[in-house]
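[1] here is a sequence together with a model predicted from it:
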Amino acid sequence: MSDQLERLNRLPLRDNLRGLTPYGAPQIDVPIQLNVNENTHGVPADVQAAITQAVAEAAVGLNRYPDREFTELREALAEYLGHGLTADNIWAANGSNEVLQQILQAFGGPGRTALGFPPTYSMYPLLASGTDTEYLRGVRAGDYGLSAESAAAQVRELQPNIVFLCSPNNPTGTGLGLDVVEAVYEAGEDSQTVVIVDEAYHEFAHDGTPSALTLLPGRERLIVSRTMSKAFALAGARLGYMAAAPEVTDAIRLVRLPYHLSAITQATALAALRHREALMADVEDIKVQRDRIVDGLTRLGLKPAASDSNYVFFGGLENPHEIWRGLLDAGVLIRDVGIPGHLRVTAGTEAETTAFLEALESLLSRQAALPA
């Protein structure tokens, strides 16, 4: 046991936090970083200028607390989402992780449970532990799919207080049909289960892919979470948000910290929303590179999953960590998600995608040339 861990264990830490490790992907300074699903295109120059001006204007009033209700931002987010939503349906926080944490603070807690379907976003069990909510691990099919029948049966059996449905799913990138969301919601009627559909990557979905936002009317226990980290290239700004019935946003107000969204964050998000056309153009280019990765991996004899996100999950590797290490040595950082035979890569710029595919092809060729 390390000295640091020994010192930690001497503290009166909550029992359900003992033995856990913090969330975190490697932050390694290499030329091509394709491991945490960032928007590698960056913020366009005109949007940078708009954000800089908005932040400068906000800085004049930094001696005062910001609008606690961030009303203008909620109105702008409702307008962006559409579907007849208003500011009353919207809540936001410092990244979608904080939104999820606040939902767990309001509807989870001691004696309550949250159900996820691994492999899925690895923050779900950590957020549950942080709020003293028991995390239940559901099951998926062998191809990591999740059917409406299977998901609903597990909800009826386990009767969780909260269900996480990640769509597109992280790390697999596959979207869920709305039939799954509807079935899970109906199955949770008796247990009054709150259903969270995590749509952090929805803007990257193939054209015509419906959002769970269409299911919100009449479903007061349904929450759809989004983020500006990915499509809006604002991972460093930390702005996540959700859409739900107004009574749900009222419940979140009971647990949110006062003035939790800074004036700088609000100004940055508003400026980006006003200039979203340029940002969405980059999203379309990322989708092209994602599909190019799928085609390239297939050509190399690997097995990429169908992706509605800005990353590709792929299998068919005998030693994925060896490939991960080889790519890193070549200056390309992708993600080892700990699933046997698989890795995950973010869709970057055209040049980054080319570098990844060429480095991977070189590694696979060298492996094939080795004697058995």
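    Sure thing, it's come through. Numbering: from 1, shown residues only.
[2] going by C-alpha atoms from here, please, whenever you check contacts or count neighbours.
    Noted.
[3] buried sites along the longest helix along the chain?
    Looking across the chain with DSSP state H, the single longest helix is helix 276-299. Residues 276, 278-280, 282-283, 285-294, 296-297 are the ones in helix 276-299 that count as buried (16 or more other C-alpha atoms under 10 Å).
[4] let's bring in a second one:
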Amino acid sequence: MISFSDLPIRENLRGLSPYGAPQKNVPVALNVNENTHPLPENVVADIVEAVSGAVRGANRYPDREFTALRDALAGYLGHALSRENIWAANGSNEVLQQIMQAFGGPGRSLLGFSPTYSMYPLLASGTDTAWISGARDEDYELSADTVVAEIRRTTPSIVILCSPNNPTGTPLGLDVVAAAYEASDGIVIVDEAYAEFMPPDAPSALTLLEGRERLLVSRTMSKAFAFAGVRLGYLAADPAVLDALRLVRLPYHLSALTQAAATAALAHSDEMLAMVGEIVAQRDRIVVELERMGFTPHRTGSNFVLFGGVDEPNAVFETLLASGVLIRDIGIPGHLRVTAGTEAETTAFLEAIAPLAPDARGGAVPVKS
């Protein structure tokens, strides 16, 4: 038996670990930013009907251009977008990988601002693109001055901005995106995986697309749409970008079943997104309660909360896990991250962590429901 490192693997992959988060069978799993709310039964029925129809034609290849799905995604996003502006793949990770394949590669680089989504450097390595880790401002914020200075210093081929940022939850101003675009000669990606959890009046980077042919805005149905298991990510960009992605995508990369399920779900977008308000309420409840307990939750526009003031993150993580509550130790010293779940799941987390809080002083901190 040998390990993969004994094989003639590419040198830039040696020593790397694959992306992964603990998958454990626990009563309360709040570690990977899933939407823990179940899909409404009437939506499930329509999706099942659509998938059933697609199965009947599964002996034929699916629509290679996934036209109906692109029309539905454009209608959902608005902003005068059409199918010519929309691309989709098996999760936003595949969308980002295709961008790296088309615009990255040997001799090219990807700039991100750490801490940020841990898949970015892995996607860079997988496409032989150099990863550049830029620093954030205090409290994980990111200013236009910081971004522009790093772009001018490193001259990257691709810039990726996570908004709100994962794992910190930090929102990003559109002034930062506009400044990054002006300072760069390459591709600028704004990863808006958690955009639906921002305040309703918060502008999206989609508003900046017109006249910016090198700007790409990535989204996903995994979070707000509770579609993590379906794997459907998408982006909005200039039609020329889609032509570039067609060069690197695998033939018929979106199955007929995925296309049918996602299109059916988008027909219920108002109903699917109704749960977002409930999630935001629980997120804000987590922030208030953790702060009251003596922790230091960071500003967040996502469906999760990064909080500091944790003396021994691994010990707290293991204690919570033993009580049936799974959250995430993302490797930031003194910090842990928790996803906002249902009201019951949020209560279970808050009650489990209360005795471990800085202000517990030997006794449990009462939790407000």
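    Right, received. Where do you want to start? Quick caveat: nothing in here was measured; it's all calculated off a predicted structure.
[5] could I get the TM-score for this pair?
    Overlay of the two chains. TM-score (TM-score structural alignment, normalised by the length of structure 2): 0.97; 363 aligned residues with a C-alpha RMSD of 1.2 Å.
[6] in structure 2, what range does the longest helix of structure 1 match?
    Using TM-score structural alignment, the residues of structure 2 aligned to helix 276-299 of structure 1 are 269-292.
[7] ditto for stretch 96-109 of structure 1
    The alignment places stretch 96-109 of structure 1 over residues 92-105 of structure 2 (TM-score structural alignment).
[8] next, count neighbours for the counterpart of G173 of structure 2 in structure 1.
    Under the alignment (TM-score structural alignment), G173 of structure 2 maps onto G177 of structure 1. G177 of structure 1 has 17 neighbours, counted by other C-alpha atoms under 10 Å.
[9] any idea how far the longest helix of structure 1 is from the chain center?
    Helix 276-299 of structure 1 sits 18 Å away from the centroid of its parent chain (C-alpha atoms, centre = their mean, to the nearest Å).
[10] so where do the helices sit in the stretch 251-372 of structure 1?
    With helices called from DSSP state H, counting those that start in this stretch, the stretch 251-372 of structure 1 shows them at 263-274, 276-299, 320-329, 350-369.
[11] scratch that, the stretch 1-150 of structure 2 is what I was asking about
    Under DSSP H, counting those that start in this stretch, the stretch 1-150 of structure 2 gives helices at 41-56, 67-77, 92-103, 119-126, 144-154.
[12] what's the match for E157 of structure 1 in structure 2?
    By TM-score structural alignment, E157 of structure 1 lines up with R153.
[13] and if you look at D46 of structure 1?
    Match for D46 of structure 1 (TM-score structural alignment): N42.
[14] and if you look at A25 of structure 1?
    Under the alignment by TM-score structural alignment, A25 of structure 1 pairs with A21 in structure 2.
[15] and if you look at V197 of structure 1?
    Using TM-score structural alignment, the partner of V197 of structure 1 in structure 2 is V190.
[16] list the contacts of the equivalent of L209 of structure 2 over in structure 1.
    Counting by TM-score structural alignment, L209 of structure 2 lines up with L216 in structure 1. When contacts are counted by C-alpha atoms under 8 Å, 6 or more residues apart in numbering, L216 of structure 1 touches L222, I223, A244, A245.
[17] thought the second one was touching I196?
    Which is I223 of structure 1. Yes. Counting by C-alpha atoms under 8 Å, I223 of structure 1 touches I196, with 4.8 Å between them.
[18] dump the helices of the stretch 251-372 of structure 1 into TSV; add distance to L85 of structure 1 as well.
    Listed next are the helices of the stretch 251-372 of structure 1 as TSV, based on distance: least, C-alpha to C-alpha, whole Å:
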stretch	distance to L85 of structure 1
helix 263-274	16
helix 276-299	19
helix 320-329	43
helix 350-369	36
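[19] out of these, which gets nearest to L343 of structure 1?
    Across these, L343 of structure 1 has its closest neighbour in helix 320-329 (6.4 Å, C-alpha to C-alpha).
[20] that closest one maps to which residues in structure 2?
    Helix 320-329 of structure 1 covers residues 313-322 of structure 2 once aligned (TM-score structural alignment).
[21] what does stretch 320-338 of structure 2 rub up against?
    24, 26-33, 167, 304-314, 317, 339, 348-349, 352-353.
[22] not counting sequence-adjacent ones, nearest residue to the most centrally placed residue in structure 1?
    Nearest to the mean C-alpha position of structure 1, counting by C-alpha atoms, centre = their mean, stands A200 at 4.4 Å. Closest residue to A200 of structure 1 apart from its sequence neighbours, by C-alpha to C-alpha, 6 or more residues apart in numbering: R226 at 4.6 Å.
[23] fine by me, we can end here.
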